[in-house]
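Novice: Sequence first, then the predicted structure, then my questions.
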Amino acid sequence: MKISTVCAAGTVAVLLATPVMAQQATGIYLGAGAGVNIRQDQKWTFTDPRTDGHADVAFDTAPAGNVYIGYDFGAIRADIEGSFRQNDIGDVGLNWDAFRLNRFITVPAGNDVKVNIKGHERTIGLMANVYYDFEFGSPFVPYIGGGLGVGFNNWKVKAKEFDIDFEYDSPLFAYQGIAGVSYYITPNLAANLEYRYFGESDAEFTTGSTKIKLDAPASHTILAGIKYVFDFGPPAAEPAPETAVDTGQRSYLVFFDFDSSRLTPEARSIVASAATDALRGQSTRIDVTGHTDRSGTDAYNQALSVRRGEAVRRELVTDGVADSLIVVRGVGESDPLVPTADGVREPQNRRVEIVMN
C-alpha cells in the first residue's frame, strides 16, 4: 500500500470521530508518539582489492517512536525531538557481474543473486523542528513542519558467503518533512496522527580491506501520539479584565487571554447564562462578534477574531442553542473597546460580543 494512501486513510478515520468542543492552549508542551517505520531500499557499493560491485538492500518494516518538548506560540510552534528507528535487513540482491570472482561462490556471470545477509540499520535522531498549525476554529488542527538535526546511526551486517562481519557507528546530517492532524480532546491535551519523511546524508566507511558506501538513508514514518500543553496563562505583569460581563441588555461580553481563543471556566459560565437567556426569551437571532487587540498583524487578528467567535458559537450549541440562530463574524482589531496605538496589548479588546435579537 502506498504511503500516501495510508496517511489519507488515517486522517479520514480521525476526522470521522465525534467532535469535542475544545480550543488549543499555548505554552510549553510535551509529547510522544509510536508507530511504524518503512525504510526505503538502499544501494550499498563495495570496493576492495579483489573486486567491486553493489548490493540492493531492502528492509523489514519495524516499530518507531519519538518524544519531544517544545513551545506553542499559537499558529507557529517549535520543539526538540528525539526519535528511534531500527529496521532489520530483508532481501539483498547482489550485482553478480561485480562479485563473480569472489572465491566463496561460483555461478555463471551476468546474473543477480539473492544472498543471505543478516543485520540492521538503527537510527537515533535528534532534531529541531518548526511547525505551522492551520487553525479553523475547530478541534481538528492540520499542520505541516520540517526539521534539521543529526542521526546517530548503527549498522550491523553479517554475510558468511562474502566473509563480511562488521558493526559501524556514525553520525549523519538529518532532515525531515512532517504533515499531520491534531485532535484537541481538551484545550491542553491533543491526539496526533502524522507522517514524517526522515532523510540523511550518504555514509562511507571501511571494514578490513573493503570500502563500503551507503546511499543516503531515507524512511517513511507513521506515528500516532499525544501532546500536552502546560498553559500557564497570560504574563503576570499584564492586568486582566473580568473574564466576562453581563451588560443587562440581553448582550454579553466574553474576554480572552492574549493570543488565545480558549474559553476559560468563567467565560463558559457567562456563555451558559447567554444560552439560558436565548432559550427563555425565544431569540430569533444571536449575533456573535469576535474582536482582538492591536498587538498582531491585521490578517492574523482577523483570523483570531473569527476563531474566538467560533469558540463561543460551539459553546452556545453545546448549551442547547440552535446553531441555525447564531451568526458569527470577526472584525479583528477594527472595533476596539478601548482605543490604543498599534501594537498595544489591551485585555479589554480581546473579546466576543453576544447580542440577542
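Specialist: Looks like it came in fine.
Novice: CA only for contacts and neighbour counts going forward, please
Specialist: Fine.
Novice: What sits closest to the residue nearest to the spatial centre of the chain if chain neighbours are left out?
Specialist: Most central in the chain under Cα atoms, centre = their mean is Gly180, positioned 5.1 Å from the mean C-alpha point. In space, and not counting its chain neighbours, Gly180 is closest to Glu194: 3.9 Å by Cα to Cα, 6 or more residues apart in numbering.
Novice: my guess is the one you found meets Ile226, correct?
Specialist: No - the criterion here is Cα atoms under 8 Å, and Glu194 misses it with Ile226 at 11.0 Å.
Novice: one more structure, for comparison:
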Amino acid sequence: MRKILLPLLASTMSISAFADEDNHFYAGVEFGISTALKSDLEGEDLTLRADKHWGRNGGLFIGKKINKTRFEFEYMIRSNVVDSFDITASNLDAFPVRREINGAGRQKTSSLMVNAWRTFATWHKWDLDAGFGFGAARTRLDNVRQGSNNFVDGSDWAPAVQAMVQASYPMGKGANFSLGYRLFRAFKAEYATQNGEFSHRARSNEFFARLSWKFGGSSSAPRTKPAPAAPVAQPAAPAPTPVETKPVQQVPEKPLEGPKPEEHPLPGPYIVYFDFDKSNVSARGMNTISEAAAAFRDYKAVEIRTTGKADRAGSSTYNVKLAERRTEAVRAALIREGIPANKIDIRSTGENEPRVPTADGVREQENRVVVIVLVR
C-alpha cells in the first residue's frame, strides 16, 4: 500500500511548484449517486456476477487552478447494496450454472485519487471541463451472502483510474458549483474467505454535484530590487588658492524642466470572433481574451471596454440581443482571467456600427465580433 500512496502524495505536493499570474487554491465537497456495475466474484470453484442497487457517493477535494488547468487531490466514498447473483461458472452441485439467486450484503469503495482537469469550452457563464484521475481504492465487500452462506466478507486495496466531465458555474465570492459524470474503475482486488480465494473488480458510473471555494492568490514571488552599490571614496581635492573677487549680483535662474516620461501606447484593440448565430467563446477567442487580460495587467490599464457586434443576417432587434450575449460571454471570460468586474465596461451595437459595411441580410465574419479596448 505504501508503494501506491507515496507517489500519490508526491504528485499532489508537486502542484505548488507551478506559478502563474492567475491561479489560486480551492477546496470543496462533493455528493451524488452511484450505480455499481455488475461485477464478477471469481472463486476457485464458483463465479458469481453480482447485481447492485443504486447507491450514494460523497467526498472532499482540494486543488490548485492554473488558468484553464486544475490539479487536485480527492477522497471519495461510494456505497451500494448487493441485490442478486447470476452464477456464471460453478464446480459445486448446490450452485448450478445460469441460476439466479437472491443476494445480500454491501459493496463500499473508498478511493484516494489525483485528478487533472482542463477547461475545453465556455458556454455563456458555464465552463465545460474534462478530467482524468489515478490513485488507489479500498473495496470492502461486507457480508456478501446468499441466505446463511457467506461468500465474501473482507476488504483489499487496488490501483484505480477514473474519467470525468463536468459543467461549472461561478457563483460569486469565490464559490463555484459543478454538475458532472464520472466513470470509475478499480483493478482486481483479492479476498481470502472460508470458501477459498475470491477476486473482484469494483466498477461504477456516477453522477455528482460539487461546491468549492477558492482561497489564496498568485504564488508568484515578488521581484526585489538590487541593493544600491556602495559609494567609492574619492581622494580629497587640494585647497584652492584664495583670489580676491568683487561681489556679483546673483540673477535667479529658471528651473530647468526635464523631459516628460514617455508614455507607451496601449496595445489593441483585441478582436474576439464568433461563429454565425453563436455567442459561446471559442478556443481561439479565449486566447485573444487571455492576451487582453495580460496586457491590462502589464500596461497598468484602468479599464477594459468591450463592444459586441453582429452581422446583418436576421432582424435588427434579434442582432442587438445576440450582440449582448456575446459581450456578456466575453465579460465572464475576462473575470475568470482575473479582471475585476468593476473594471469592465460593456456595450452592444448589434448590426449598427459594423466594422465592414454590408447590405441587409449578408453574413460577414468581421461583424460577428466583440471588440476589446484597453483604457488608461
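Specialist: Looks like it came in fine. Bear in mind that the values here come from a model prediction, so they are computed numbers and not experimental data.
Novice: TM-score of the superposed pair?
Specialist: Overlay of the two chains. TM-score (TM-score structural alignment, normalised by the length of the first structure): 0.59; 257 aligned residues with a Cα RMSD of 4.6 Å.
Novice: out of Glu194 and Ile226 of the first structure, which sits in the busier spot?
Specialist: Taking other Cα atoms under 10 Å, Glu194 of the first structure and Ile226 do not tie; Glu194 has more neighbours (22 against 18).
Novice: What's the separation between that one and Asp246 of the first structure?
Specialist: 43 Å (Cα to Cα, to the nearest Å).
Novice: quick revisit: aligned partner of the residue nearest to Gly180 of the first structure in the second structure?
Specialist: Using TM-score structural alignment, the partner of Glu194 of the first structure in the second structure is Gly180.
Novice: Over to Ser4 of the first structure?
Specialist: Matched across to the second structure, Ser4 of the first structure finds no residue, judged by TM-score structural alignment.
Novice: Secondary structure of Ser4 of the first structure: a strand, I assume?
Specialist: No - assessed with DSSP: H, G, I helix; E, B strand; the rest coil, Ser4 of the first structure is helix; it does not lie in a strand.
Novice: Tell me how many other residues crowd the aligned partner of Glu204 of the first structure in the second structure.
Specialist: Taking TM-score structural alignment, the alignment pairs Glu204 of the first structure with Glu190 from the second structure. Residues lying near Glu190 of the second structure (other Cα under 10 Å) number 19.
Novice: Leaving out the residues flanking it, which one is nearest to Glu190 of the second structure?
Specialist: Per Cα to Cα, 6+ apart, closest to Glu190 of the second structure is Ser199, 4.5 Å.
Novice: Tell me which residue of the first structure lines up with that neighbour.
Specialist: That one, Ser199 of the second structure, aligns with Lys213 by TM-score structural alignment.
Novice: Give me the neighbour count for its match.
Specialist: The local packing of Lys213 of the first structure (other Cα under 10 Å) involves 17 other residues.
Novice: show me what contacts it?
Specialist: By Cα atoms under 8 Å, 6 or more residues apart in numbering, Lys213 of the first structure lies in contact with 44-46, 202-205.
Novice: Now list the buried members of those residues.
Specialist: 44-46, 203 (16 or more other Cα atoms under 10 Å).
Novice: now, which of these sits nearest Gly125 of the first structure?
Specialist: Ala203 (15.4 Å; Cα to Cα).
Novice: my read: that closest one touches Ala216, true?
Specialist: Yes - with contact defined as Cα under 8 Å, Ala203 of the first structure counts as touching Ala216 (6.8 Å).
Novice: hmm, who's touching stretch 118-134 of the second structure?
Specialist: For stretch 118-134 of the second structure, contacts defined as Cα under 8 Å, 6+ apart pick out 68-70, 113-117, 159-170, 279-283, 325, 328-329, 332-333.
Novice: just the buried members of the residues you listed?
Specialist: With burial judged by 16+ other Cα under 10 Å, the buried subset of the contacts of stretch 118-134 of the second structure is 68-70, 113-117, 159-170, 279-282, 325, 328-329, 332-333.
Novice: Which parts of the stretch 101-250 of the first structure are helices?
Specialist: Using DSSP state H, counting those that start in this stretch, no helices are found in the stretch 101-250 of the first structure.
Novice: Strands of that one, start to end?
Specialist: Along the stretch 101-250 of the first structure, counting by DSSP state E, counting those that start in this stretch, strands occupy 112-114, 118-133, 140-159, 164-184, 189-200, 203-207, 210-214, 218-230, 244-246.
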